[in-house]
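*Asks:* test case, fold it:
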Amino acid sequence: MSAQNRFAQAVQDPASALPQGLTSKGGQNDPLRFAVYRNNVHVSLVTALTRAFPVVRALVGEEFFAAMARVFVAQTKPSSPMLFQYGENFPDFIADFPPAASLPYLSDVARLECAWTRAYHAADDPILTVNALAGLQPSNLLQSRLALHPACALITSRFPVGSIWHAHRQSPPAALGSAGPETVLIARPGLDVVVTVLPHQDTDFARAIMAGATVGDAATASANNADFDLGSALVGLVSLGAFKPSKGNKA
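*Replies:* Here you go, the predicted model:
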């Protein structure tokens, strides 16, 4: 194991001994100083989670969140040098964290917040516009597969996660407008990330088209819903910035 790897392992594991050959300016081993450095790294990771999951923190409270984050940090080390990417597996951790079992929707809220962070840092690709689709013949449109914009994500939950997220973005929290399952689109059509609860009748269509189905096949997936309208569903997704121009369509 290289000296760099030994140093990283010692920083991440409080039970590890001081790395061999690491000394202070005076040439002495200084485990107390290294412990301070190790603690600073731990605190920085907890702080990164606190910033990335503000609604989760609001739902459980500062004390509970800090305790949960400390347990996660002790078990999970960064896999990327980019600190904003830390916590991608925090939702799965929450789902299996016994003290959070009384809040079964919490992990889905965390997934939404992960998607928000990814959208915020996604590439600045152009957005497919409604005008770009208007010139397509209906048959060509139905056979088209639309390319997802890198900022776009879809969160499906048996809980009203979009309404919960919106309600707890303010203090005090707003009243929930929904109590049932929700499918949420996260996109960045401009400078700001937008979180939208999709109409119930559009969810099957959105899931299918974002999984790679053609527009026609995605419409067929929603055929059993009497309220589904292909035109309004497609225009809605395009207007929200869900897609980017591809070979068959230009912005």
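*Asks:* going forward, measure contacts between C-alpha atoms and count neighbours the same way
*Replies:* Fine.
*Asks:* ok, now which ones touch the closest residue in space to Ala17 that isn't next to it in sequence?
*Replies:* Once flanking residues are discounted, Ala17 sits nearest to Ala10: 6.6 Å by C-alpha to C-alpha, 6 or more residues apart in numbering. Neighbour list for Ala10: 16-19 [criterion: C-alpha atoms under 8 Å, 6 or more residues apart in numbering].
*Asks:* one more to put side by side:
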Amino acid sequence: MGDLGDIQRSMARTILGQEADDSLLGAIKDDHLGPAARLRIHQNNFRESLSEALLGIFPLCQALVGELFLRQALRHFVLEYPPVDAALYAYGRDVANFFGIYSAAKSVPYLADVARLEWYTHELANAEEAAVYEDITAAQAAHEAGMGFALHDNARVLDSNFPIYDLWQALSGQITPDDLNIEDDGQTILLVLHGGQVFYQLLDAETAGTLAKLSGDQKDITIGSAMLEELIDRGAIKPK
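*Replies:* Below you'll find the model as predicted:
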């Protein structure tokens, strides 16, 4: 039997799809199943348990591409992006990026942004809600004094080349598929956690541009009083 550390590392590699080496096979009890069959059980349990957990985070993706396609895609994902910590609720951040390069998803290029929208929803729903900044007078004075603002902890912004807000409405049953034109211009969504619920707001180009600058930590941003009031009212910003 080999060194325990070597066996553990070999086990991890094998779970992720590599061939088992002799030291690992020799460490496994050889009965009627055999070492290789025992390892396949662990491989299958790893893929199925993680992909099943992820399936519940992305119901709109499932509505878009179907359960069979999504399950298969997530099985590939867990092998490419295995968990790096024990917090299962935080696992899945890279699904959107994975769909952006997943060859089987080339025919649905907007799948990545739908997954990103769902991840932001999941992330906010599991976050501790922070206090909302509401003092417009103080905000205006702070802005005039050169104080910077940043995207609020309760907020996320998704800027898409696709009509992502319309896609969200169609996939969640708020509009019919006939009302959706995927060839329409891109849209930007502001997601805000308020009262334990995530709300979705379609942003116009000016508001989206201002939030993009804030999110990018751009210096010397000038925000008019009306825009500042709107961003505070939306729950989108906080003082730095």
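*Asks:* so after superposing, what's the score?
*Replies:* TM-score for the superposed chains, counting by TM-score structural alignment, normalised by the length of the second structure: 0.80, backed by 230 aligned residues with a C-alpha RMSD of 2.9 Å.
*Asks:* picking up where we left off before, which residue in the second structure lines up with the residue nearest to Ala17 of the first structure?
*Replies:* By TM-score structural alignment, Ala10 of the first structure lines up with Thr14 in the second structure.
*Asks:* same deal with Phe65 of the first structure?
*Replies:* In the second structure, the residue paired with Phe65 of the first structure is Leu70, using TM-score structural alignment.
*Asks:* compute the number of surrounding residues for its match.
*Replies:* 21 (other C-alpha atoms under 10 Å).
*Asks:* ok, Met147 of the second structure - how many residues close by?
*Replies:* Met147 of the second structure has 13 neighbours, counted by other C-alpha under 10 Å.
*Asks:* residues contacting the most centrally placed residue in the second structure?
*Replies:* For the second structure, Trp119 is the residue whose C-alpha lies nearest the centre (C-alpha atoms, centre = their mean; 2.7 Å). Contact partners of Trp119 of the second structure, counting by C-alpha under 8 Å, 6+ apart, are 57-58, 92-93.
*Asks:* coming back round to it: only the buried subset of the contacts of Ala10 of the first structure, as a ChimeraX command please.
*Replies:* Entered in ChimeraX, the line below selects the buried ones among the contacts of Ala10 of the first structure, by 16 or more other C-alpha atoms under 10 Å:
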select :18,19
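*Asks:* still touching in the second structure? Go through the contacts of Ala10 of the first structure.
*Replies:* Listed in the original numbering, the contacts of Ala10 of the first structure still in contact in the second structure are Ser16 (both residues aligned by TM-score structural alignment, their matches' C-alpha atoms under 8 Å).
*Asks:* which among the contacts of Ala10 of the first structure gets closest to Ala134 of the first structure?
*Replies:* The shortest approach to Ala134 of the first structure among those belongs to Ser16, at 62.7 Å (C-alpha to C-alpha).
*Asks:* tell me the secondary structure at the closest one.
*Replies:* On the three-state scheme (DSSP: H, G, I helix; E, B strand; the rest coil), Ser16 of the first structure is labelled coil.
*Asks:* from Thr129 of the first structure, how far off is it?
*Replies:* Counting by C-alpha to C-alpha, to the nearest Å, the separation of Ser16 of the first structure from Thr129 of the first structure is 55 Å.
*Asks:* leaving out sequence neighbours, find the closest residue to Asn29 of the first structure.
*Replies:* Closest residue to Asn29 of the first structure apart from its sequence neighbours, by C-alpha to C-alpha, 6+ apart: Thr23 at 4.6 Å.
*Asks:* my read: that neighbour touches Arg33, true?
*Replies:* No. The criterion here is C-alpha atoms under 8 Å, and Thr23 of the first structure misses it with Arg33 at 9.9 Å.
*Asks:* so which residues of the second structure form strands?
*Replies:* Listed in chain order, the strands of the second structure (DSSP state E) span residues 149-151, 155-159, 188-194, 197-203, 237-239.
*Asks:* trace stretch 93-100 of the second structure over to the first structure and give me the residue numbers.
*Replies:* The aligned range for stretch 93-100 of the second structure is 88-95, by TM-score structural alignment.
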